[in-house]
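Enquirer: got a structure for you, letters missing:
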């Protein structure tokens, strides 16, 4: 790609992989929990256990979403460059 340096390209590629990973995680969460709901419905009617999986795994999905979409913005390009400079300055000492 013309006009884009390799470091910026790698950073964008890493971000795309993180977003892709989140959506894969989320779709898996939905599909598996629908299957677990059906299994729960037919194997133990009246006793609901599938919601424990939804809650536990749901917390993991929310944490994943926050790390990809919310914290990824806080730890963006400016933060990363400042952190790199800080580390390099410490190594010079």
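Expert: That came in fine, so what should we check first? No experiment lies behind these values; they were computed from the predicted model shown.
Enquirer: use CA for all of it now, contacts and neighbours both
Expert: OK.
Enquirer: who's in contact with the most centrally placed residue in the chain?
Expert: Centre of the chain computed as the mean C-alpha position; nearest residue by CA atoms, centre = their mean is residue 64, 3.3 Å away. If you count contacts by CA atoms under 8 Å, 6 or more residues apart in numbering, residue 64 has them with residue 22.
Enquirer: try it against this one:
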């Protein structure tokens, strides 16, 4: 779970759900303003220069922004499941079963022992290049 930024208390499921609903509400407001402004630009275009259609250019740019807003809130349809940790674990298990059928050893390798790093250069830098008597 996440944490509340103001007081660093853990967020409850209710808090997370409420935040998601607020984000969805913002998206629907954005969508409704897009629809209203599309009609507004269409009417301006129709009344001022009916032979030259330009209203779709600002709506195209705004539509791209709206599409990004949608993906940010709802995700890409059909891809949400594929990006979850559960999906990834299922895929790993399926690959392990496939490799086991081929006769491969699927036991997890033992973790490698890490050797401590030698930081001789850092030790050289630690040495002070001044004499304490020189300080005021």
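Expert: Looks like it came in fine. No experiment lies behind these values; they were computed from the predicted model shown.
Enquirer: Give me the distance between the residue nearest to the centre of structure 1 and residue 10 of structure 1.
Expert: Separation of residue 64 of structure 1 from residue 10 of structure 1 (CA to CA, to the nearest Å): 21 Å.
Enquirer: corresponding residue for the residue nearest to the centre of structure 1 in structure 2?
Expert: When structure 2 is aligned by TM-score structural alignment, the residue opposite residue 64 of structure 1 is residue 69.
Enquirer: Could you grab the helix/strand/coil label for its match?
Expert: With DSSP: H, G, I helix; E, B strand; the rest coil as the basis, residue 69 of structure 2 sits in helix.
Enquirer: Now the longest helix seen in structure 2 on structure 1. Mean distance?
Expert: If you go by DSSP state H, structure 2 has its longest helix at helix 13-48. Mean deviation of helix 13-48 of structure 2 relative to structure 1 after superposition (mean CA distance after the TM-score superposition for structure 1): 0.5 Å.
Enquirer: what's the matching range in structure 1 for that helix?
Expert: Against structure 1, helix 13-48 of structure 2 falls on residues 8-43 (TM-score structural alignment).
Enquirer: One more: stretch 93-101 of structure 2?
Expert: Following TM-score structural alignment, stretch 93-101 of structure 2 has no partner segment in structure 1.
Enquirer: May I see the buried residues of that stretch?
Expert: For stretch 93-101 of structure 2, the neighbour count (16 or more other CA atoms under 10 Å) marks residue 96 as buried.
Enquirer: ditto for stretch 14-23 of structure 2
Expert: Applying 16+ other CA under 10 Å to stretch 14-23 of structure 2 flags residue 23 as buried.
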